[in-house]
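*Asks:* Just the structure for this:
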Amino acid sequence: MEPPKPSLRLLRQLSDRHVLGVLFEEPALTRAQIATRAGLSKPTVGESVRRLTEAGVVRDTGERTGGRGRAGTILDLVPDLGVALAVSIAPDGVRAEAVDVHGRVVSGATEGLVLPTTPDRLERVLPDVVARAAAAAPGAVRVAVVSAADPVDRASGALVHLPDAPFLVGDLSPVPLLTPLVDGEVVVDNDVNWAARAELAATGPDDGGSAGELAYLYLDRGLGCAVVADGVVLRGSRGLAGEVAHLVTTGPDGRAGTFTDVVAALGLREPGSTAVDTAAVLRLLEAGDGDAAAAATLDGLAVAVRGVLAAFVALTDPAVVVLGGVWGSHPAFVERVARHVEAMPRRVALRPPAVRDQPSLAGARQEALRRLREHVVTGSAAH
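*Replies:* Sure, this is the predicted structure:
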């Protein structure tokens, strides 16, 4: 029995999606150029452009191509399709960026934070920063995607305070704070999860990227991990997967202890805080093996990381582990951890991240753009 043929409506929707996909990536094209890039016939593109124009998504710019032959009409998306917001709630402050359907950052706003911060401070700062970015953007805000440096409850999108968390002291719910400022959905997830998604998009199969199997261990002022299996970030039933700070590992003199306690035992916590003293770790890395005391402390830290790696490598079997964060991605530390990983029964490839510039915000920005484009596609199909 032959499979059923797709309906004419479905074929038209697919053609429209292809045409929009071309114009998302490369604005201001002729019908012939769109047909070439989309792999569609000129008549099919012509019909699609007609439907999308009637739907108020595509417009004739009034410009024409020059040169020999018949002049071509320049087509583009209409300028008021709205924007998406990518928002970062991080120890260094709150940042919001508005991106248009072409992926261009068209406005932004930032404000610093005093650490450790509390929910009442963020309840004032977060909506203000987002409102400023939205007010400067050309069009309505269709979606907001939030990256937060704390665990995020999977059902509600609320930030969850865990013991010894160095950033937010208390619980916070970004969704009700931002919903009045956004026409559509507000999506919230942990910053390391967004960094892992950005890494997945930026790398190929040899780096665990398109293969969809990697772990992202974040080593900075905070400690976290994201595990990607079959291209999907594993969030856990409550969104608390990857919280490795309290994972039991090997401490000084071979004694077992939680990861965060081992960091404290090595004298690498900030004074009066549970945060890792990144400046101290970087000084040790600069001293390197030329300083016996520095080398011993770094080996102790690398052994603790090896214990963490051994736990989730045994459970999730990633193709590669990405070591992110200010000191985690330092070449000297990656090399040191790699030496200790050689002694593991099940070894795993290690590498620094491909995305280094605000990776969590980059991941949130990618998802915000994807959701904005999908809003345009589904909106055009509804007409």
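*Asks:* Every contact and neighbour count from this point should use C-alpha atoms.
*Replies:* OK.
*Asks:* residues touching A229, list them.
*Replies:* Residues counted as contacts of A229 (Cα atoms under 8 Å, 6 or more residues apart in numbering) are 212-214, 316, 318.
*Asks:* if I look at it, how far off is L315?
*Replies:* Computed as Cα to Cα, to the nearest Å, the A229 to L315 distance reads 11 Å.
*Asks:* ditto for H383
*Replies:* 48 Å.
*Asks:* Over to R346?
*Replies:* Distance from R346 to L315, counting by Cα to Cα: 11 Å.
*Asks:* Who has more neighbours out of the two?
*Replies:* More neighbours surround R346 than the other of R346 and L315, with 12 against 8 (other Cα atoms under 10 Å).
*Asks:* Can you tell me how far the more buried one is from C225?
*Replies:* R346 is 19 Å from C225, by Cα to Cα.
*Asks:* Equivalent analysis for H330, please.
*Replies:* In this view, H330 and C225 are 17 Å apart by Cα to Cα.
*Asks:* quick one, which of the two is more surrounded?
*Replies:* Counting neighbours by other Cα under 10 Å for H330 and for C225 shows that C225 has the greater number, 27 against 16.
*Asks:* Using the three-state scheme, assign that one.
*Replies:* Under the three-state scheme (DSSP: H, G, I helix; E, B strand; the rest coil), C225 adopts strand.
*Asks:* thinking it is in contact with L234, fair?
*Replies:* No - counting by Cα atoms under 8 Å, L234 is not a contact partner of C225; they are 10.3 Å apart.
*Asks:* can you give me the helices for the stretch 101-250 of the chain?
*Replies:* Assigned by DSSP state H, counting those that start in this stretch, the helices in the stretch 101-250 of the chain fall at 119-135, 174-178, 191-202.
*Asks:* Make CSV from the ones you listed and add mean neighbour count to it.
*Replies:* CSV is the format used below for these (neighbours: other Cα atoms under 10 Å):
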stretch, mean neighbour count
helix 119-135, 18
helix 174-178, 19
helix 191-202, 26
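*Asks:* how about a markdown table for the ones you listed, with distance to V262 added?
*Replies:* Output for the helices of the stretch 101-250 of the chain, formatted as a markdown table (distance: least, Cα to Cα, whole Å):
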| stretch | distance to V262 |
| --- | --- |
| helix 119-135 | 29 |
| helix 174-178 | 32 |
| helix 191-202 | 21 |
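*Asks:* and this one, so I can compare the two:
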Amino acid sequence: MVKPVEIGNLPPLSRSESLPRESPRPNLLRELSEQAILETIFREGPITRPEIAERTNISKPTVSAVVERLVQSQLVQTAGERPGRRGRTPLAFTVNSAAGFVVGIDIGSTRLRVAAVDIYGGALRELELETSRGGPRAVEEQITGAVRQIDRELSGRHGDLLAMGVSTPGVVDPETRRVTSLAWHVSATGEFDSLATLESRFNVPVLVDNDINMAAVGEKWRGLAGGVSTFVVISIGAGVGMGIVIQDELFRGFHGAAGEIGYLPLARDPFDAHHRKLGGLEDEIGAEGILTAYREAGGSADSAREVFEAAQGGDTAATQVIENAAQRIGLAIATVCAVIDPELVVLGGRIGGAADLLPAVRATVGRLLPLPTRIETSILAERAALEGALAMGLREARSQLFSRERRAAVS
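*Replies:* Predicted structure coming up:
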């Protein structure tokens, strides 16, 4: 079954999440001790056996026995001697970086990114392809082929594939994890259910979530939201969406559609039937909307990026289009802040991440809200969703390592 994801306590896992949930049994204390030792090595390594005993309050003989067995099972490796101490120079230990690897997948409207990291999050391999226009099945085959290529390249030196995180457009049902609707950029029907087959093909856990939710996870892990418990990520590119994090938990809503701000009625005519598919705000400030507005103003361009370039060159029509877009983005942010009151708003995506927008967006929000709102441009740019997919895959993979150690403990 494809598993849901949560944002709280991104890798490494908290102690409470790594404890076994089975009913008590005779060797439970042994299991807890071994898990505590493995997690301490993971969290604080390189670390010596005396230091592990001090951190965990587990006896030194028990620590030594467990560490020896972890080394033999290739979950832990030596990291050299720790100099500068009296008596015997103790060995330090770390979790073996070849204990396995994780794959993250980001399905964009134009680009498909597939990346692999080791158990520490260190980059191993990355592929980038043009997203197939052949529908969901063709995209699924692209993903399968890319993952198989990475698996062949890495499995010999870095262990087994442990888990996958998938960032996908569309609404992901909170219960079934199916992409039920609104994935218009990869599916003519808006549905995209074929991702569930990844788990059966590779026999590893697959964690699937909406791309902007994954971008929020990425921002929490490696972006501007580290240390921030309540924030939103607003992505503007081919589509418009928002990821919501409240008290370190992703908020998805009843249908899994929380954050679909492309449907905010902030268009010139919010009741225009044309907005029913993608939403009034997305039709106005998404890539196609910006391009259309520029052409209607007499400009000539083939992409939204060219409109931004024209504005930078002093083109009056392009400048006006960008200013109007910035104002609508500001209106959307003010609406969101009035409801959620986030500590931070992160702007990303090919359009939202444009530095030219930020001053005008901030000015609009400042005119509308009495309380100050921190609005920043993402430092992860278009990699935010991929980083989120990797983070969630890592969280699951580390849990798998602890489970593997539990199974070894009772065998």
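*Asks:* Tell me which residue of structure 1 matches up with A354 of structure 2.
*Replies:* Mapped onto structure 1 by TM-score structural alignment, A354 of structure 2 lines up with H330.
*Asks:* can you tell me how far the counterpart of L112 of structure 2 in structure 1 sits from A279 of structure 1?
*Replies:* Counting by TM-score structural alignment, L112 of structure 2 lines up with V94 in structure 1. Taking Cα to Cα as the measure, V94 of structure 1 falls 22 Å from A279 of structure 1.
*Asks:* swap in T258 of structure 1?
*Replies:* In terms of Cα to Cα, T258 of structure 1 sits 22 Å off from A279 of structure 1.
*Asks:* more neighbours, the two?
*Replies:* The residue with more neighbours, out of T258 of structure 1 and A279, is T258; 18 against 15, by other Cα under 10 Å.
*Asks:* Could you list which residues are in contact with that one?
*Replies:* T258 of structure 1 touches 245-249, counting by Cα under 8 Å, 6+ apart.
*Asks:* if we go to 10 Å?
*Replies:* 244-251, 264, 304, 308 (Cα atoms under 10 Å, 6 or more residues apart in numbering).
*Asks:* Quickly check those for the two that are furthest apart.
*Replies:* A264 and V308 (15.9 Å; Cα to Cα).
*Asks:* quick one, which of those two is more surrounded?
*Replies:* V308 (22 against 17).
*Asks:* What is the three-state secondary structure of that one?
*Replies:* Classification of V308 of structure 1 using three-state DSSP returns helix.
*Asks:* Need the counterpart of it in structure 2.
*Replies:* Match for V308 of structure 1 (TM-score structural alignment): A332.
*Asks:* returning to that earlier point: would the match of L112 of structure 2 count as being in a helix?
*Replies:* No - with three-state DSSP as the criterion, V94 of structure 1 is assigned strand and is not in a helix.
*Asks:* quick one: it from S88 of structure 1, how far?
*Replies:* As defined by Cα to Cα, V94 of structure 1 lies at a distance of 6 Å from S88 of structure 1.
*Asks:* Could you do A198 of structure 1 as well?
*Replies:* Taking Cα to Cα, one finds A198 of structure 1 at 14 Å from S88 of structure 1.
*Asks:* can you pull out the strands in structure 1?
*Replies:* All strands of structure 1, identified by DSSP state E, fall at 58-64, 73-77, 83-90, 93-99, 105-111, 141-148, 186-190, 214-219, 223-229, 232-233, 248-250, 256-258, 320-324, 349-351.
*Asks:* With adjacent residues omitted, what lies nearest to the aligned residue in structure 1 for V172 of structure 2?
*Replies:* With TM-score structural alignment as the criterion, the equivalent of V172 of structure 2 in structure 1 is V152. Nearest residue to V152 of structure 1 in three dimensions, chain neighbours excluded: L159, at 4.5 Å (Cα to Cα, 6 or more residues apart in numbering).
*Asks:* Quick one: residues contacting the one you found.
*Replies:* 119, 148-153, 168, 170-174, 188-190, 239.
*Asks:* repeat for V334 of structure 1
*Replies:* Contact analysis of V334 of structure 1 by Cα under 10 Å, 6+ apart lists 302, 322-324, 327-328, 350-352.
*Asks:* Name the member of those residues with the most neighbours.
*Replies:* Tallying neighbours with other Cα under 10 Å puts G324 at the head of the contacts of V334 of structure 1, with 28 neighbours.
*Asks:* what about G253 of structure 2, how many neighbours?
*Replies:* Other residues near G253 of structure 2 come to 12 when the count uses other Cα under 10 Å.
*Asks:* now it: how far from L347 of structure 2?
*Replies:* Noted for G253 of structure 2: a distance of 21 Å to L347 of structure 2, by Cα to Cα.
*Asks:* How far away from the center of its chain is stretch 197-209 of structure 2?
*Replies:* A distance of 16 Å separates the centroid of the chain from that of stretch 197-209 of structure 2, by Cα atoms, centre = their mean, to the nearest Å.
*Asks:* how long is it end to end?
*Replies:* With Cα to Cα as the measure, stretch 197-209 of structure 2 spans 15 Å from end to end.
*Asks:* Show me which parts of it are buried, residue by residue.
*Replies:* For stretch 197-209 of structure 2, burial by neighbour count (16 or more other Cα atoms under 10 Å) applies to 198-199, 202, 204-209.
*Asks:* Throw those into TSV and include distance to G121 of structure 2, thanks.
*Replies:* Putting the buried residues of stretch 197-209 of structure 2 into TSV (distance: Cα to Cα, whole Å) gives the following:
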residue	distance to G121 of structure 2
L198	22
E199	21
F202	20
V204	18
P205	17
V206	17
L207	17
V208	19
D209	20
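*Asks:* In terms of distance to E140 of structure 2, which of those ranks first?
*Replies:* In terms of Cα to Cα, no member of the buried residues of stretch 197-209 of structure 2 lies closer to E140 of structure 2 than L198, at 8.3 Å.
*Asks:* quick one: what's aligned to that closest one in structure 1?
*Replies:* Checking with TM-score structural alignment, L198 of structure 2 has L178 as its match.
*Asks:* Nearest residue to its match in space, please, no chain neighbours.
*Replies:* P127 (6.1 Å).
*Asks:* Right, I'll leave it there.
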